[in-house]
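Asker: Task: produce atomic coordinates for the following.
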Amino acid sequence: MRLYIKNMVCPRCITAVRNELEQMKIDTVSIELGEVEIASELSHEETQQLDHSLKKLGFELIGDRKSRMIEQIKNEIVYLVHHSDEALTTNLSTWLADKLHYDYTYLSNLFSEVEGTTIEKYYITQRIEKVKELLVYDELSLSEIADALGYSSTAYLSSQFKKVTGLTPTFYKSIKETKRKNIDEL
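Answerer: Alright, predicted model coming up:
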């Protein structure tokens, strides 16, 4: 039996869900972002108890097909941007349609209808969040970040960053540096 879980976006989320399932003595076959395969059917009471426990952790069981599809779209994009070294060798629409085995027009219309934004804007938002993270780590130059995230140029990354955040990457980085304190100052 498959369970679909909203808001699972990182390896720590998988660990948190795995721990909850183990506490409830639910045998799992596999756990991935947004999806858990369990060994046997859950009773109605067990499902409600699991949903309640997951909500305390910031997760939620997803019941209807549309919500599951939206969560799958989000999980694929989050994985691509934040957890994968896979370079996008095609456009996002083709990649997503191939990954989820659905026509992109269907995916796009469903996502826009439910989320009130486009898949492309969601993807851009995730990429900018990754840029912010990399800027704060201060291990890569802006040019290296642009290369790592598949931007055609540093100028394009900077332009998109400013459009989304209202700040230049350099200014954002300087703000974050001034707000951060050394551990001995805490």
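
Asker: contacts, neighbours, all on C-alpha from now
Answerer: OK.

Asker: For the residue most central in space within the chain, list the residues it contacts.
Answerer: Per C-alpha atoms, centre = their mean, the C-alpha nearest to the average position across the chain is that of V78, at 2.8 Å. Listed by C-alpha atoms under 8 Å, 6 or more residues apart in numbering, the contact partners of V78 are 9, 126.

Asker: to compare against the first, here's another:
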Amino acid sequence: MSTLHIKNMVCNRCIVAVKSALEAYDLDITSINLGEVVLSKVLPNPQKVQLAKDLEELGFELIATKELQVVEKIKNAIVHLVHYQNNQLNVKLSEYLQNQLHQDYSALSNLFSQVEGITIEKYLIAQKIEKVKELLIYDELSLSEIAFQLRYSSVAYLSSQFKKVTGLTPSQFKKNGIYERKPLDKL
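Answerer: Here you go, the predicted model:
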């Protein structure tokens, strides 16, 4: 077995795109998840080099070092938590990451800060704000419902954090009509 760690896989479409790229190599894929592909056998180095180029053209990147692999796993776990498991946002982030990565949270936190230049908590906030933007654009939920869904203690706290990150209040963002969202892999 061989595991490939791939940067910038943040959604189900990313999984489809990576799977499609891998199928061109006629590889036996055991499993594919955000940031990780398990192959039944080791990929020869010449094929790995070409695959890295093909993935790069699609906006992905093979991750070589263990540290970068762990950081990518942290990012993927947070993206999954915020964007795909809203009902679980009430879990304690440190416990969630320890359970997902089976490592001590303080070590994860230190590594993440060292590599990314921001804290895990700030990364979580950035992801939550992008989710708020998405929900505001859909215009299906009230701000109170969004605050509840994303487990903010109050609408005021959500609004305050939103303004701190974007420079706009949620209502200004909606009125503005220029919906500038960041791709999840660029946060």
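
Asker: Need the TM-score between these chains.
Answerer: Remark: TM-score between the superposed chains equals 0.93 [TM-score structural alignment, normalised by the length of structure 1]; 179 aligned residues with a C-alpha RMSD of 1.4 Å.

Asker: Quick one: average offset of the helix or strand harbouring the residue nearest to the centre of structure 1 versus structure 2, please.
Answerer: Element membership of V78 of structure 1, judged by DSSP states H and E, is helix 65-78. The superposed helix 65-78 of structure 1 is, by mean C-alpha distance after the TM-score superposition for structure 1, a mean 0.2 Å from where its aligned residues fall in structure 2.

Asker: How far off centre is that helix?
Answerer: Distance of helix 65-78 of structure 1 from the chain centroid (C-alpha atoms, centre = their mean, to the nearest Å) equals 9 Å.

Asker: where along structure 1 do the strands fall?
Answerer: Here structure 1 has its strands, by DSSP state E, at 2-6, 28-32, 35-38, 60-62.

Asker: Could you save those as JSON lines and add columns showing distance to D103 of structure 1?
Answerer: Conversion of these to JSON lines gives the following (distance: least, C-alpha to C-alpha, whole Å):
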{"stretch": "strand 2-6", "distance to D103 of structure 1": "21"}
{"stretch": "strand 28-32", "distance to D103 of structure 1": "23"}
{"stretch": "strand 35-38", "distance to D103 of structure 1": "21"}
{"stretch": "strand 60-62", "distance to D103 of structure 1": "22"}
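
Asker: As a check, name the ranges of all helices in structure 2.
Answerer: Applying DSSP state H to structure 2 gives helices spanning 12-23, 45-57, 66-84, 93-101, 105-116, 120-138, 143-149, 155-166, 170-176.

Asker: Give me the mean deviation of the fifth one from structure 1.
Answerer: Aligned to structure 1 and superposed, helix 105-116 of structure 2 gives a mean residue distance of 0.5 Å (mean C-alpha distance after the TM-score superposition for structure 1).

Asker: and if you look at the second one?
Answerer: Per the superposition on structure 1, helix 45-57 of structure 2 and its aligned residues are separated by 0.4 Å on average (mean C-alpha distance after the TM-score superposition for structure 1).
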